[in-house]
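>>> would you be able to build a 3D model of this:
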Amino acid sequence: MTQVSSPDFVRRHIGPTDADVTTMLKAVGQPSTAALVERALPAGIRAAAELDLKAAPSEPAVIDELAAKAARNQVLTSMIGLGYYGTHTPPVVRRNILENPAWYTAYTPYQPEISQGRLEALLNFQTMVSDLTGLPTAGASLLDEATAVAEAMTLMRRSSKAPADAVLLVDHQVMPQSIAVTQTRALPLGLEVVVADLRAALDESALTEATGGRPIFGVVVQYPGADGGISDWSRLTTAAHDEGALVTVAADLLALTLLTPPAEWGADVAVGTTQRFGVPMGFGGPHAGYMSVRKGLERTLPGRLVGVSVDADGAPAYRLALQTREQHIRREKATSNICTAQVLLAVMASMYAVWHGPRGLSGIAHEVHGKASGLARALQDAGVTLATEAFFDTVKAVVPGQADAVVAAALDRGVNIWRVDANHVSVSVDETTTGAQLDLVASAFGAGPVIATDGEPSWPEDLHRTSAFLTHPVFNSHHSETAMLRYLRTLADRDYALDRGMIPLGSCTMKLNATTEMEAVTWPEFANLHPFAPADQTEGIREVIADLEQWLCAITGYDSVSLQPNAGSQGELAGLLAIHAYHQANGESDRNVCLIPASAHGTNAASAVMAGMKVVVVKTAPSGEIDLDDLRAKVTQHNTTLAAIMVTYPSTHGVFEDTISELCDLVHHAGGQVYLDGANLNALVGMAQPGQFGGDVSHLNLHKTFCIPHGGGGPGVGPIGVRSHLAPYLPNHPFSAEAGPDTGVGPISAAPFGSASILPISWAYVRLMGGAGLTRATETAILSANYLATRLDEHYPVLYSGEDGLVAHECIIDLRDLTKVSGVTVDDVAKRLIDYGFHAPTMSFPVAGTFMIEPTESESLEELDRFCDAMIAIRGEIQEVIDGGVDVADSVLRGAPHTAYSLVGQWDHPYTREQAAYPVGVDPLRKYWSPVRRVDGAKGDRNLICSCPPPEAFES
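As a prediction, the model looks like this:
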């Protein structure tokens, strides 16, 4: 085992003890961890030297280092706006959600029976968005506002019947970062984005004039606009609909408590951010974006949708609906490449609405508008002309030739305001803005003190909201801290997360998220930074970013890293766009074919299509490896048009393929680039570097390998590492020269550095582990996977392994033959595992009828054995069905999971209550009870109910 320089933290991060390692090595028949890795990992890809990253001496030392960096940030009052605002996170929400491992260590709620708490919270989120926008169906969060606008673009293109050459028309007061991200996404798809002043374009002739007579498939407006202005878009919407176009509005949810909802003036789609609902600015993220749609568009929504179905007893139960839209199923036909949502942040935003309720939210909105109105009046009294008459929270002032001076004067007073251009500045207020701060800003203009108004809407009466919102009892019942505390505890108790036990998901790497790593996330020096604040105010966080970029380069062997992509899917897109730009720069724009193995993650194919590439699938050999003969044939066939291959290494089959070097050589020889999907990088860290054994670009899942928690399905961070020839094509950003090169492909995410506020988590992890600790973690992950494979192989065949019978950091066990002879499915085993106190492994990916299991380095031998014992006991239950002792339909497997309530009253099963609830090995004192029986997925898809059902639905 590799010696480490930081034994305390490494020992606490890694589950198996030295004695456990000895036991596990004996089981797999290897004399040492070094010998195991030597046999499992192809010699040709091994790193030439040990990973040279020095570990910090202790956890307190790391906290001190982060505190020193945090102190280098200047947290001034930011009144910049542009979609990012100060907000008060209710302490009960901060402590019991953001800082609570029961919420932040949970996985995506694909297993609904053990996810009812966070599914309810997400249903609250959807209801909140639907109520405020007036549109009936909302999704369970998107990545940020800018990418939500881009997703709306493609949704409108799919749904519109406009001709193929139709354009997207965008109002010039849409948030500038949203315009930039949408332009980045439109280019490879061959869509044209026309930006124009649409406030005058209120009929068909004006629309035609704006586009030069070209047809329109969609229109995007901001409500209120980036300049703060409130416009009546109803006539524009009617004109767009008459042209066959759809209309998307990027709307501020807080403003919608006072403004007419978009649905009432005809919008088809609403998008935006929920950041100001209790989620700190965090230098740009993570924040939950949102999308809601009119009736008829619900089945085109990107991302996830929570719906209501029933369980086996007929009781209402929540689940992810429309799961056939998931990208691993639809692949290149996917409507979006989104895999990660922003669940933890969506939960926070939903609970902000639960905490305040409709009256509280309206009160905050009135107060914000009253501050802005008072500031506007003070400026006008001082002779300052305003650029907008109707506004909610943002005042745009006309200051001919004086913008720089006014911004500097405000900065001298400790306030950041926004320089629009040489003649205009804007000031945005929020719930945290104080009277003293308003006076300081006013004085920067030469104006007197500000007296806030009563906050009654000052815009035209036609745009005053009259419809009710958040009428469901959940938003009107938890306004005392006692009630809220108990509600959050009730939801958390319904869920299964890492704080309860092992989540052995293959490819998803559910490992320890150490408390020390999490500590800096809520520090105000990181949490309260505006992403567009001047660079000299953000030196500390940018130093964290620079350190992490440097360390990731050392780990991967790449030359440059961009941390902007805020999900693995966005990293995939960024990497493929870099490849496309590289080929274009070399005069080879015809290279548009992307080879993708049949076993690849589904997001790969979807990302390739979004990057404007044509997907060509490479077959899988019977051994589970990529079929090199088929690869050679495809490379030859597409020799002159080959852009890239996307390959996951180790493969999604859980094997270190020894053909990886040959694969890279074949593609490079044909002029293509190698995109090495970094989903399984945790099997390589410290032992092999993708940038050195053939990769040109990789995305790296910081929420997997580098310990950012999954948060119930998000946040994620998906940075990309590239070799030097691709570095000029990394993402950049219009508001930050430091974010990327001038020659870059444009912004991928709304903020220059993506989800910057959670980067200290990965920074702390790497700093605490050091190179030796990271290497030891990789070795232990490989040992743990092989231990599980060895113990389970005689009960469930391990589908794929290397030449020595070894797997990588995960393994696939095959249930297909058992299903044929018994009728017991992977679903049955997954649900029965709940009774044993486990989350199921990854089901039916990449091979239908199998489980993909990944133990990670963090689980102890005791927990590994507990899981193996449960799986072996379940194999015995399957044997009872095979032997004819019980029919599968009446078996304990098909009846699983069993709730506590299901055990009382009449019992007509052939197995006992004890067998149902307390199978062999289950500790009664640790028993996890599923809150619902097995959920009916098909019913939930047929009958979409995507907002909070009435309380009567839960009456027994």
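
>>> CA only for contacts and neighbour counts going forward, please
OK.

>>> start to end distance for stretch 654-671?
29 Å (Cα to Cα, to the nearest Å).

>>> can you pull the buried residues of that stretch?
654-658, 660, 663-668, 670-671 (16 or more other Cα atoms under 10 Å).

>>> what's whichever strand or helix holds residue 154 packed up against?
Assigning secondary structure by DSSP states H and E places residue 154 in helix 145-159. Here helix 145-159 touches helix 176-189, strand 216-223, strand 246-251, strand 269-273, strand 289-293, going by 3 or more Cα pairs under 8 Å, 6 or more residues apart in numbering; DSSP states H and E.

>>> ok, the nearest residue to residue 527 once chain neighbours are set aside - contacts?
In this structure, residue 527 finds its nearest non-sequential neighbour in residue 282, 4.0 Å apart by Cα to Cα, 6 or more residues apart in numbering. For residue 282, the contact set (Cα atoms under 8 Å, 6 or more residues apart in numbering) comprises 526, 527, 528, 529, 530, 531, 755, 756, 757.

>>> also this sequence, please, to line up against the first:
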Amino acid sequence: MSNVYYQEKFQDRHNGPRAAQVEEMLGFLGVGSLEELIEQTVPAQIRSKKALNLPDALGEVAYLEKVAQIAEKNKVFKSYIGQGYYDVILPGVIQRNVFENPGWYTQYTPYQAEIAQGRLQALLNFQTVVSDFTGLEIANASLLDEATAAAEGMFMLYSARKNKDANTFLVSPNVYPQTLDVLQTRAVPFGVEIRIADINEANLSEDVFAAFIQYPAADGTVTDYKNFTAAAHAKNITVCVAADLMSLALLTAPGEWGADVVVGNSQRFGVPMGFGGPHAAFFATKDAYKRNIPGRIIGVTSDANGGYALRMALQTREQHIRRDKASSNICTAQALLAIMASFYAVYHGPQGIKNIASRINDLAKLTDKAIQSLGYEQLNSTYFDTLRFNVGNEVDGLKSEALNHELNFYYDQGIVGISIDETTTFADVQTIVKVFAKVKGKHQSDVELESLVDSLSSSIPSDLERTSSYLTHPIFNSYHSEHEMLRYIKSLEAKDLSLCHSMIPLGSCTMKLNATTEMVPVTWARFGGLHPFAPADQTSGYMQLINELDEWLSEITGFAKMSFQSNSGAQGEYAGLMVIRAYHESRGEAHRNICLIPASAHGTNPASASMAGLKVVVVKTDERGNIDVEDLKAKAIEHAANLNSLMVTYPSTHGVFEETIIEICNIIHENGGQVYMDGANMNAQVGLTSPGLIGADVCHLNLHKTFCIPHGGGGPGMGPIGVAAHLVPFLPNHKVVEVSGPEGISAVSAAPFGSASILLISHGYIAMMGSEGLTTATKTAILNANYIKARLESHYPVLYAGANGRCAHEMILDCRGFKNVGIEVADIAKRLMDYGFHAPTVSFPVAGTLMVEPTESESKPELDRFCDALIAIRQEIAAVEAGEVDQTDNVLKNAPHTAAVVIDDEWNRSYSRQIAAYPLPYLKANKFWPSVGRVNESQGDRTLICSCPSIEEYAEA
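A predicted model of the protein is given here:
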């Protein structure tokens, strides 16, 4: 037969098991076909009757050709818009070895510290950068964007306020509009009043709990707030500052003039604009707030051998513990982007950063002097990088001439703003001057730029010129040649286990293939170089991509429309609940404030509900882990007058397709509520069923799970929401770029389309998989999970299963019985490292368990290797149970075993080095060594060190 029409299918590259392996697994499960397994797993009443209506699947080459054509529709003009987004130079050594490297972008969040020391060190470096530049003692390991970081600062200071009657957040009118937008969204559910007023002592009334300042201000001016901050503190009012990280190389650190919280964006440290993201926000504060700071903190501790070690401290997943009492719903960050920014600081060092900042400032001063010489008025007497020219009725002509030269300025009622960045050159200044000169009927040659260079005067007030040092740690002063930098990056990468090494079987987190072809376009300049506020006629490539993704994801979810603004799953939860809130308000039912949440729910669900101003009522689950329908019905009826919503995960957090889900949705609707579906487990739905078909009204999608955006060591993520038709009018809008209608809620993140550049990844995944490929992926994920269940259930109890004994795409292994002989679930997690595996999700949703999800991307040999490891560990536990080995001196309690421990001259353990390091034969050919022994968690929480310590400081601690 001729192969002239043969085309390789991308789905055959994405799905792990080969056809013969699928047959073997089906045989092991005792079913005759994949379809028979699906019939036993997915309830018939929710099965879709038709295939997804999606375009035909493209091959990898064809897709890259298509997306290149889309990219050509984006016009990448030179951007001087500013407003929190700037063009950058990403050093090639960082682009190639971090941004484009699956050894960095396929890592999971560093919950298992012993196999995550590399990214933990890079994130500790990030915290040190932020702490040094802001002049504050403590910083976290990144937040989603500057606007939401400001909102987190507002809420932290509100929660910690001394005057509990104060409910006003005083906001300078000179802040970024997108930040103000998000602050107003977040303030509403808590009754916080946003008061926009000049930042002066006269406005510090008794009802104010905190003030918010932009530094430099949104218009570019630089103001000394030292006296204002002192006056605020005298009245027990705290001060939150949004600062430009690059400017702080030249400006006095806010912490030095009294700021309590400093937030901002590290995008200027080598991260492309990407039409809005992803970028790592930062959050720094005083040591007094270390127990209140939102998000993740990386801290220094020691390992079992007394050596230097790192781990996530204090706030790690606190929403799972505190649930609706949590101070934040943050469950992901922007780790990959924070890591890139930290490497940027390492590569350039303190002098390199200062040189870049000084060059930006000098070019701004040169531009200022040159354009003023043409007869224009420049309004900013002080500035770092941003100028404002009053051009009056010449604005249209100037804008037209700027566009002719492919320049974008910031325009505001006759004022033209120009923000200089790292990429600006002397030649660029000549072009800017040429544009302004032509509008005046003059010529560029009328301005002798070279003669102006030596006459530039300071644009920063002398009292605000930075005198303190920063980045003094050896890490920031050792790797300035590319060779040294490359080796440093690789030395950290080698300490981390990623999908490059083995499967990461995390329940609820879906660590699937992030295909190279999906990733490639993200690095293209025509996607990375676009400002999120660029004129619409320059962004048609992005809009085509976003509109196609909207259409495809609406088809997949069964909804009417998607909003792409949410930068994470938890933020998607919040956005969806705020949309529901707006819907009820539009019907005159603003009193509806009761949110029903099953006891088994992901911890971000109750935290998000609380943030949306809702009161959480917990619904019981039965002995099989399913929602107790009678309890749900009783509570829905009890609260019918005030019922706002139900938050439900499907398949359930326990990994089961609950048979009663349609009835559950109907009960909520009958009692006036809306159904919010958590899309964490969408990987088991795509092509087989959908939230819309089941009866949900809104659902967020974790694009970093089901739709292949990589986890990046703890972010980036995306959590777009899909809604039924009646909720479409209320989808999030944006102050700068209109993306919804007049009834839309205000913004939930800084950029109109969130982390737009990584939408390319999900776009590529769907385009190359097509309807058949996506559906086959879902079926394969269910097959892989049930195969693991069948292999392990005679060794470990499996807690929950569906009506036919099948699990969905994940399952829970019960390890609680091993406590009888002193073996904890954490011991199993650490011992898995010796076998070369990352642990499944530990103690969630049930304490003392492992939740396993293999995804469709893993082949049968990899599944078998993982099962063999867990079976071998079960035999090691059996030896403890039988009294054959000591309960405290055994391979599980001492795990993980580092190479240094195994080759040490002294070995006094009750088992051999061979058993410690090479318990199964495959390890001799391919061994991943944990770089530290078991990490001491409690020591690190007692003595929190969250910036790079000197050897002396660490020894004292």
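
>>> residues in structure 2 matched by the helix holding residue 154 of structure 1, start to end?
Aligned by TM-score structural alignment, helix 145-159 of structure 1 falls on residues 146-160 of structure 2.

>>> secondary structure class of residue 645 of structure 1, three-state.
What DSSP: H, G, I helix; E, B strand; the rest coil gives for residue 645 of structure 1 is strand.

>>> how about the contacts made by the closest residue to it other than its chain neighbours?
Of all residues beyond its chain neighbours, the one nearest residue 645 of structure 1 is residue 595 (4.4 Å), with distances taken as Cα to Cα, 6+ apart. Residue 595 of structure 1 is in contact with 615, 616, 617, 618, 634, 642, 644, 645, 646, counting by Cα under 8 Å, 6+ apart.

>>> pull the contacting residues for the closest residue to the last one other than its chain neighbours.
Once its chain neighbours are removed from consideration, residue 646 of structure 1 has its nearest residue in residue 675; the separation is 4.7 Å (Cα to Cα, 6+ apart). By Cα under 8 Å, 6+ apart, the residues touching residue 675 of structure 1 are 575, 576, 644, 645, 646, 647, 695, 696, 697, 698.

>>> what are the buried residues along stretch 730-750 of structure 1?
730-736, 739-742, 744-750.

>>> what does stretch 333-353 of structure 2 give?
So, applying 16+ other Cα under 10 Å, buried residues of stretch 333-353 of structure 2: 333-350, 353.

>>> and what of stretch 871-882 of structure 2?
Those would be 871, 872, 873, 874, 876, 877, 880, 881, for stretch 871-882 of structure 2 by 16+ other Cα under 10 Å.

>>> from memory the last one sits against residue 823, does it?
To tie it back to what came earlier, the one meant is residue 881 of structure 2. No. Judged on Cα atoms under 8 Å, residue 881 of structure 2 makes no contact with residue 823 at a distance of 9.5 Å.

>>> what is the helix or strand residue 634 of structure 2 falls within packed up against?
Taking DSSP H and E as the criterion, residue 634 of structure 2 maps to helix 629-638. Contact analysis of helix 629-638 of structure 2 by 3+ Cα pairs under 8 Å, 6+ apart lists strand 594-598, strand 615-619, helix 661-670 as its packing neighbours.

>>> now the first one against strand 615-619, angle please.
Same thing as strand 594-598 of structure 2. For strand 594-598 of structure 2 against strand 615-619, the angle by axes from the mean of the first three to the mean of the last three Cα atoms, to 10 degrees is 30 degrees.

>>> so residue 201 of structure 2 versus residue 340 of structure 2, what's the distance?
40 Å.

>>> what does residue 515 of structure 2 give?
21 Å.

>>> show me which pair in the contacts of residue 282 of structure 1 is furthest apart.
The span of those, defined through Cα to Cα, is set by 528 and 755 at 13.2 Å.

>>> neighbour count for these two, which is higher?
More neighbours surround residue 755 than the other of residue 528 of structure 1 and residue 755, with 29 against 24 (other Cα atoms under 10 Å).

>>> which one is the more buried one nearest to, not counting chain neighbours?
Excluding its sequence neighbours, the residue lying closest to residue 755 of structure 1 (Cα to Cα, 6+ apart) is residue 285, at 4.0 Å.

>>> kindly report the same for residue 660 of structure 2.
Residue 660 of structure 2 sits nearest to residue 629 (Cα to Cα, 6+ apart), 7.7 Å away.

>>> and for the one you found, the neighbour number?
Applying other Cα under 10 Å, I find that residue 629 of structure 2 has 18 neighbouring residues.

>>> if we can go back for a sec, ok, and what's touching the following helix or strand past the helix holding residue 154 of structure 1?
Helices and strands here follow DSSP H and E; after helix 145-159 of structure 1, the next one along the chain is strand 167-171. Residues outside strand 167-171 of structure 1 that contact it (Cα under 8 Å, 6+ apart) are 153, 179, 191-199, 211, 214-222.

>>> list the buried residues in strand 167-171 of structure 1.
Buried residues in strand 167-171 of structure 1, counted by 16+ other Cα under 10 Å: 167, 168, 169, 170, 171.

>>> what's the answer for stretch 155-170 of structure 2, then?
Buried-residue list, stretch 155-170 of structure 2, by 16+ other Cα under 10 Å: 155, 156, 157, 158, 161, 166, 167, 168, 169, 170.
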